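Q: Predicted coordinates and the sequence they were generated for:
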Amino acid sequence: MTTTARYEYHSELFRELAAKHEEQGEARGEARGEARAILTVLDGRGVTIPAEARERILACTDLAQLDTWLRRAVNATTVDDVLGA
């Protein structure tokens, strides 16, 4: 069994930077998951997803926008229904 000890920074500045870096990583991961959910819903509905639209969805890091797109994807028949193009 392997355990990983988390390093505790002695400097307040480094603790703040490490915390900020961790939060940014979590936000990127959440955005990536939302984007994949949108693509999964569209695929499940049989909607064709052009490469440009797929890239736009996967590149988005705005969680509010991704949430809007995911809600639209539930009833979408085209990618334009989701992206509002």
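A: Good, I have the coordinates. Numbers count the residues shown, from 1 in each chain.
Q: Could you use CA atoms for every contact and neighbour count after this?
A: Fine.
Q: burial of the nearest residue to residue 38 once chain neighbours are set aside, as a residue count?
A: Spatially, and ignoring its direct neighbours in sequence, residue 38 is nearest to residue 70 (5.1 Å; Cα to Cα, 6 or more residues apart in numbering). Applying other Cα atoms under 10 Å, we find 23 residues neighbouring residue 70.
Q: And here is the other one:
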Amino acid sequence: MDGCLRCGADIIVNTDADNQYNADDIETIVRPILNGEADIVIGARPIDDTEHFSFVKKKLQHFGSWVVRKASDTDIPILLLAPLKTNRK
């Protein structure tokens, strides 16, 4: 992220490189930042609807997310916060 900011990025979009996310959605998810409606946007993948996740992986994802919520005292629904977008403020 520091390199992106040093290069002058105003908005950074962070996703996994395994094609789990549709690049066409980037415009939609940065729009609240561009419109001044948000400083940060956090996307969430629907774990239970992700067909290539095994039953065990889905349960571990939910358990890991629960642990993070308890440890951080937040209500963020999933452990993996991607895609994540923020602006330079």
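A: Structure received. Bear in mind that the values here come from a model prediction, so they are computed numbers and not experimental data.
Q: TM-score of the superposition?
A: Scored against TM-score structural alignment, normalised by the length of the first structure, the superposed chains reach a TM-score of 0.29; 32 aligned residues with a Cα RMSD of 3.1 Å.
Q: Contacts for the helix or strand hosting the residue nearest to residue 38 of the first structure next, please.
A: Taking DSSP states H and E as the criterion, residue 70 of the first structure maps to helix 63-73. With contacts defined as Cα atoms under 8 Å, 6 or more residues apart in numbering, helix 63-73 of the first structure is touched by 30-31, 34-35, 37-38, 41-42, 57, 60, 81-83.
Q: list the buried ones in it?
A: Applying a neighbour-count criterion of 16 or more other Cα atoms under 10 Å, one finds 63, 66-67, 69-70, 72-73 buried in helix 63-73 of the first structure.
Q: Against residue 55 of the first structure, how distant is the residue nearest to residue 38 of the first structure?
A: Residue 70 of the first structure sits 15 Å away from residue 55 of the first structure, going by Cα to Cα, to the nearest Å.
Q: Then residue 72 of the first structure?
A: Relative to residue 55 of the first structure, and taking Cα to Cα, residue 72 of the first structure is found at 18 Å.
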